[in-house]
Every structure is written in C-alpha cells, then in structure tokens.
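A.B. asks: predicted model and sequence below, questions to follow.
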Amino acid sequence: MSRRPAGAGHSEASGGTDGAVAGDRVLTLPNLISFVRLLGVPLFLYLLLVPHADVAAVVVLAIGGTTDWVDGWVARRLRQVSRLGELLDPLADRLYILATLIAFTVRDVVPWQFTAALLARELLLLGSLAVLRRYGYGPPPVHYVGKTATFLLLAAFPTLLLATAVSGAATVAGAIGWGLAWWGLVLYWVAGAMYVIQAVRLVRAARGGGAPA
C-alpha cells in the first residue's frame, strides 16, 4: 500500500470501485441512491421510537440494508464512480448500523453489551484512521472481511426486529437474526484487527523512511 493523501481510500463498508478512477461529479445516479439511503436513517428512527411502527421500520431497515451494494454496483456499471460516492456509501452503512444499535438498545431488542462491543470496535477504527491521517495516509482499502461483516449486520438487524414485531416469527427469526449478528460482530472485530495491523505496518514504514508493503 503506497502513501496517498488522507481521504483518498475507501472504508471497509464501501463496495469498492475495482480500480475505477473517482471523479468530481455530484449529480449521479449512485449518489442519488446513497442520499435516499441516508434519508432512510431518520425515517427508521422515527418509526421505531415514536409511533413504534415496527413492521414499517423493518421494511425501511431491510431496504436500507439490501441496497447496500446497489450504489457501488451502479457506479461501476455506469462508470459514475465519484469521490462523493466513496464517502456517502460507507457513511450510510455506518449510520444505519449506529442508528439501529442505539434504537435497538433503547427498545431492548439487543442488550447493551452487544452495542458496546460494536461501538468499541468503531472507536478502535477511528483511532487507527486518525493515526494514518497524521502520517499522510487515507483510510485502508476495502477488505472482503469487513464487507462481509457489514452485510451480516445489516441483514441481522431487520431480522431481529421482525422477531420482536411479529410474535409468530419470534423463534425462527430470532435464531436467524442472532446467528447473523454474532457472526457479524466477530468478523467486524477481525476486520478491525486487520486494519490496526496494517496501520501499524504503515506507521513503522513511514517512521523508518522505507516504502510500506
């Protein structure tokens, strides 16, 4: 991984661009999809916390999670990769995860220990990114483990909410949801550890004046 200006890379939640060069366009179809996904975050919070419309909240969350890959796929397909899109896509993923965790903890859908474990990993990654930025590096490139963890979590959350909202589906949906959630949590931390190790290697190479691997 070579040194590059901070902010030039992708986070693990992004779909990646397969080597496509990011442009400066703003009004693109992929960016529009990402904006719509972002609007789904406050809508989900409102539905879940104010009127307790759990079924509608499940639909919003499921759409937000299942369209995680759509904006990246469209960007590559239409050759509309943009720097704004590289920021919006992982931002939407993280906001969905964080908003869901907070709302689920308030509604007792997930225990606070699960929420704390995911938030601790986010703090670890933020610290690593801050150190990399100090040495002139952007975020680490997309890794399959991190993308898989994000997919599992975004699939687990609507399933867990479904188990709470529909009593007849509680047993099956609960088992599937927690299976996805725990695997997602484990892979989330595995990906975090991989990024920390990569950050340590880059910092050591920068301090030693050598080219990082």
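C.D. replies: Now that the structure is in, tell me what you want to look at. Numbering: from 1, shown residues only.
A.B. asks: can we go C-alpha only for contacts and neighbour counts from here?
C.D. replies: Will do.
A.B. asks: wait, residue 145 touches residue 191, no?
C.D. replies: Yes - contact criterion Cα atoms under 8 Å: residue 145 and residue 191 qualify, at 5.6 Å.
A.B. asks: quick one, which of those two is more surrounded?
C.D. replies: Counted by other Cα atoms under 10 Å, residue 145 and residue 191 do not tie: residue 191 has more neighbours, with 22 against 19.
A.B. asks: what helix or strand is the closest residue to residue 187 other than its chain neighbours on?
C.D. replies: The shortest distance from residue 187 to any non-neighbouring residue, by Cα to Cα, 6 or more residues apart in numbering, is to residue 149 (5.2 Å). Assigned by DSSP states H and E, residue 149 falls within helix 144-165.
A.B. asks: so which strand or helix has the residue nearest the centre of the chain?
C.D. replies: In the chain, the centroid-proximal residue (Cα atoms, centre = their mean) is residue 93; its distance is 3.6 Å. Using DSSP H and E, residue 93 falls within helix 83-106.
A.B. asks: what's the angle between that helix and helix 144-165?
C.D. replies: 40 degrees (axes from the mean of the first three to the mean of the last three Cα atoms, to 10 degrees).
A.B. asks: now do helix 83-106: which elements does it pack against?
C.D. replies: Here helix 83-106 touches helix 29-49, helix 54-66, helix 112-134, helix 144-165, going by 3 or more Cα pairs under 8 Å, 6 or more residues apart in numbering; DSSP states H and E.
A.B. asks: buried residues, the third one. List them.
C.D. replies: Pointing back at helix 112-134 there. Across helix 112-134, burial judged by 16 or more other Cα atoms under 10 Å covers 115, 118, 121, 122, 124, 125, 128, 129, 131, 132, 133.
A.B. asks: ditto for the first one
C.D. replies: Of all the residues in helix 29-49, those buried under the rule 16+ other Cα under 10 Å are 30, 31, 33, 34, 37, 38, 40, 41, 44, 45, 47, 48.
A.B. asks: structure two is appended below for comparative analysis:
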Amino acid sequence: MQEDTLADETLAERVWTVPNLLSLARLAGVPVFLWLVLGPEEDGWALVLLMVAGFTDYLDGYLARRLNQMSRLGQVLDPVADRLYILAVVVGLALRDVIPWWVALILPLRDLLLWILVPILRTRGYSALPVHFLGKAATFNLLYAFPLLLLGDGEGVVATLADVFGWAFAIWGIGLYWWAGILYAYQVYRFVQTTPRRSVAPDG
C-alpha cells in the first residue's frame, strides 16, 4: 500500500508526460493564432490551428487517463490552455469585428471572478477546483463556436450556415460557461463552510 502511495506521488510530480507536452503545444499555439488572425489574416490556417487545439484538448485528457499520466502540472496546464485560447480567440475576433465586444468581455469576466476566489481556496488547503463536466462542455461548445464564426465572416451559403451554427454554439457555450462558473463559486462556498481554515506555519 505504501509503495502504491509513493508511486502515485511520484506520478503526480511528473512534468514531461505526453498529456503535458500536448498542453504545452496548445499553449504555444495561442500567439500563433493571434498573429494569423490579426497579421496576414490567414483565416484558413487559423481555423486549422483551432481545430487542432480542440482535438488536443480532448486528447490530452484521454491520454492522461489511458496512460495513467495524471499530474499536478497537467491539472493546471489544461484549464489554463483552454482559457488562454478562449481569451485569444475572443480578442482576435472582436478586433476583426467578427463578434461584438460584449462577447469578448463577458467570458474573461467570468474567469476574473473565479480567480478572485483562489486566495479563499488556499486558506482551506486547495490550490484550485477540480475541472467538472459542465466546464468542459462549455469549453467544447466555445471551441466549436469560434471557428464557425470565423468561417462565417464571409459571403455565400457556407458562410451563412457557419455563422448560424457558430452563434448557436456560442450562445450555449456562454450560458454553460457562466453556469459552470456559478457552480465553481458554490463549491468554494461549500469548502469555506465545511473545511476548517488551514494553519500556516511562520517562515524562518
């Protein structure tokens, strides 16, 4: 039993795992996407990059479970990569006038409100809340919505259909994103109510 515990702790501290490398690659794609959309306006390559990012978002979680390569770093990298992609996409599309600015503001605002709760979590011994299905479903909808909205920034039947379906995914995604945020905030409230404050040892 002790050997299993030590193995789990060693695994949790691992950095160079396949899922973590996928998350790092996804993070590296964020500035590339912004450059493609705002610089040369290579929307085709930007769409490809978004589709690859969406696929790796699923793949890194699947491989972490399949290969038993869960890690503390991975638990941080995965949601950070998701949020940075969402932020980069909404800012890029808003600057291109593909989406209104209220969409670009309402999504980061939700994350800002949750980040404010992190210091409260740390007083109870938690560094972050676990990712739950509703949050992943919201991210899934948004990562499908934005490529469609980018594709819909044009003329013709394909662009019109992409715009319609893109906004359908976006509306659902925004709703689920905030619903997940409310559930996260409620979890923090429950932690505060049921978990004693952790005593912090003085430095020195």
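C.D. replies: Here it is on my side, so go on. Given the structure is predicted, the values throughout are model-derived calculations rather than measurements.
A.B. asks: state the number of residues packed around the aligned partner of residue 140 of the first structure in the second structure.
C.D. replies: In the second structure, the residue paired with residue 140 of the first structure according to TM-score structural alignment is residue 129. Using other Cα under 10 Å, residue 129 of the second structure has 14 neighbouring residues.
A.B. asks: how about the contacts made by residue 129 of the second structure?
C.D. replies: residue 184 (Cα atoms under 8 Å, 6 or more residues apart in numbering).
A.B. asks: and it, helix, strand or coil?
C.D. replies: coil (DSSP: H, G, I helix; E, B strand; the rest coil).
A.B. asks: how near is it to residue 87 of the second structure?
C.D. replies: Computed as Cα to Cα, to the nearest Å, the residue 129 of the second structure to residue 87 of the second structure distance reads 20 Å.
A.B. asks: apart from its chain neighbours, what residue comes closest to residue 118 of the first structure?
C.D. replies: Per Cα to Cα, 6+ apart, closest to residue 118 of the first structure is residue 185, 6.8 Å.
A.B. asks: that neighbour touches residue 153, doesn't it?
C.D. replies: Yes - applying Cα under 8 Å as the test, residue 185 of the first structure and residue 153 come out as touching, 7.5 Å apart.
A.B. asks: of the two, who's got more company?
C.D. replies: Using other Cα under 10 Å as the criterion, residue 185 of the first structure and residue 153 rank with residue 153 on top: 25 against 20.
A.B. asks: so what does that one match up with in the second structure?
C.D. replies: Using TM-score structural alignment, residue 153 of the first structure sits opposite residue 142 in the second structure.
A.B. asks: likewise residue 75 of the first structure?
C.D. replies: That one, residue 75 of the first structure, aligns with residue 64 by TM-score structural alignment.
A.B. asks: what does residue 28 of the first structure give?
C.D. replies: So, by TM-score structural alignment, residue 28 of the first structure is matched to residue 17.
A.B. asks: same for the longest helix along the first structure, what does it pack against?
C.D. replies: Scanning the first structure for the helix with the most residues, using DSSP state H, yields helix 170-208. Contacts defined by 3+ Cα pairs under 8 Å, 6+ apart place helix 170-208 of the first structure against helix 112-134, helix 144-165.
A.B. asks: residue 61 of the first structure: which of these is closest?
C.D. replies: helix 144-165 (5.9 Å; Cα to Cα).
A.B. asks: how close does the closest one sit to the second structure?
C.D. replies: In the superposition with the second structure, the average deviation recorded for helix 144-165 of the first structure is 1.0 Å (mean Cα distance after the TM-score superposition for the first structure).
A.B. asks: can you mark which positions in that helix are buried?
C.D. replies: Quick answer for helix 144-165 of the first structure (16+ other Cα under 10 Å): 145-165.
A.B. asks: ok, stretch 100-110 of the first structure next?
C.D. replies: 100, 101, 103, 104, 105, 109, 110.
A.B. asks: can you redo the residues you listed as a markdown table with distance to residue 21 of the first structure?
C.D. replies: Output for those, formatted as a markdown table (distance: Cα to Cα, whole Å):
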| residue | distance to residue 21 of the first structure |
| --- | --- |
| 100 | 33 |
| 101 | 34 |
| 103 | 37 |
| 104 | 38 |
| 105 | 40 |
| 109 | 42 |
| 110 | 40 |
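A.B. asks: nearest to residue 180 of the first structure, of those residues?
C.D. replies: residue 110 (13.1 Å).
A.B. asks: what's the match for the closest one in the second structure?
C.D. replies: That one, residue 110 of the first structure, aligns with residue 99 by TM-score structural alignment.
A.B. asks: look up how far residue 182 of the second structure lies from the counterpart of residue 186 of the first structure in the second structure.
C.D. replies: Under the alignment defined by TM-score structural alignment, residue 186 of the first structure corresponds to residue 175 in the second structure. Distance, residue 175 of the second structure to residue 182 of the second structure, by Cα to Cα: 11 Å.
A.B. asks: need the residues touching each of these two.
C.D. replies: Counting by Cα under 8 Å, 6+ apart, nothing touches both residue 175 of the second structure and residue 182.
A.B. asks: I figured residue 162 of the first structure hits residue 59, correct?
C.D. replies: No - under the criterion of Cα under 8 Å, residue 162 of the first structure makes no contact with residue 59, lying 9.4 Å away.
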